[in-house]
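A.B. asks: structural data only, the sequence is not supplied:
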């Protein structure tokens, strides 16, 4: 039997849950074009770090600057990111997400929330309550892991 107090079990369950949520979302049904995982990763970091430059973003993600530049170029073409010159150094561009990206994110998160809420309603009440009450601790874990990368 699996030891559910083992952190490795939590890691595996969280990984599986993340994969299921991401792979079973139907963004196309929302009128949103699906993005490859590297572009989603770049987009999320730009959203969290408005005004970041390509080099700093590449360092943060431990990715090749050329790969980040290619992802940024595609995101700009899709209207999800804008590049503006830095006010202090015109050679450097700053990256920010667009209102379109924010609207898409809101719609995707609403769809995820609806699916998760529906799934929770099918679980025993105690299990659903435990999962919902774990959200603050999971946010702390997310921030801790994010800060370490």
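C.D. replies: Yes, it's here. What you are looking at is a predicted structure, and each value in this text was computed from that prediction instead of being measured.
A.B. asks: make it CA atoms for all contacts and neighbour counts henceforth
C.D. replies: Noted.
A.B. asks: next, count neighbours for the residue nearest to residue 21 when sequence neighbours are not counted.
C.D. replies: Distance criterion C-alpha to C-alpha, 6 or more residues apart in numbering; nearest residue to residue 21, sequence neighbours excluded, is residue 112 at 7.2 Å. Other residues near residue 112 come to 17 when the count uses other C-alpha atoms under 10 Å.
A.B. asks: got another, please set it beside the one above:
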């Protein structure tokens, strides 16, 4: 089945709306438990997907000034969520990596999201919930393709 531009647009709109709604609904409780300022949250979102970026690379990828990213990185480092490591080929460059503490916090958030999503899915028909869960492989593939396109700039 060929996807029409209209179908693709409708999918993009729904996914965008969900991306906006999920942190405010199923993610709200976890966000209150371990709050992060918006820039710090964006830094962590990027670095959990693609660790090893420099401050300047992170700034360019999330569209924030390098000094704001640097401030967020310092806050995250003070909270034990990020570690700086010297680049192996260029000692002048520092690479940023989420710590074990950051990965544990992410796992707690994801568990909380799962509980809240299960409750939300229970409001749908069994067939609708099954179709949504069945779409996971395709959605993961789409997310990977979009992340690859983002990385290429």
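C.D. replies: Arrived safely. On a predicted model such as this, the values are computed, not experimentally measured, just so you know.
A.B. asks: tell me the spacing between the most centrally placed residue in the first structure and residue 10 of the first structure.
C.D. replies: Using C-alpha atoms, centre = their mean, the residue of the first structure that lies closest to the mean C-alpha position is residue 44, 4.9 Å off. Going from residue 44 of the first structure to residue 10 of the first structure by C-alpha to C-alpha, to the nearest Å gives 24 Å.
A.B. asks: what segments of the second structure are helices?
C.D. replies: 5-24, 28-33, 38-49, 55-62, 66-78, 100-121, 126-134, 136-152 (DSSP state H).
A.B. asks: so what does the fourth one touch, helix or strand wise?
C.D. replies: Where contact means 3 or more C-alpha pairs under 8 Å, 6 or more residues apart in numbering; DSSP states H and E, helix 55-62 of the second structure is packed against helix 38-49, helix 66-78, strand 94-98.
A.B. asks: the residue nearest to residue 21 of the first structure against residue 23, yeah?
C.D. replies: No: using C-alpha atoms under 8 Å, residue 112 of the first structure is not in contact with residue 23; the gap is 11.3 Å.
A.B. asks: between those two, which contacts overlap?
C.D. replies: When contacts are counted by C-alpha atoms under 8 Å, 6 or more residues apart in numbering, residue 112 of the first structure and residue 23 have no shared neighbour.
A.B. asks: ok, back up a step: what would the helices of the second structure look like in TSV with distance to residue 92 of the second structure?
C.D. replies: Formatted as TSV, the entries for the helices of the second structure read as follows, by distance: least, C-alpha to C-alpha, whole Å:
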stretch	distance to residue 92 of the second structure
helix 5-24	36
helix 28-33	35
helix 38-49	20
helix 55-62	12
helix 66-78	15
helix 100-121	25
helix 126-134	46
helix 136-152	23
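A.B. asks: right, so of the ones you listed, which gets closest to residue 90 of the second structure?
C.D. replies: With C-alpha to C-alpha as the measure, helix 55-62 is the member of the helices of the second structure nearest residue 90 of the second structure (14.4 Å).
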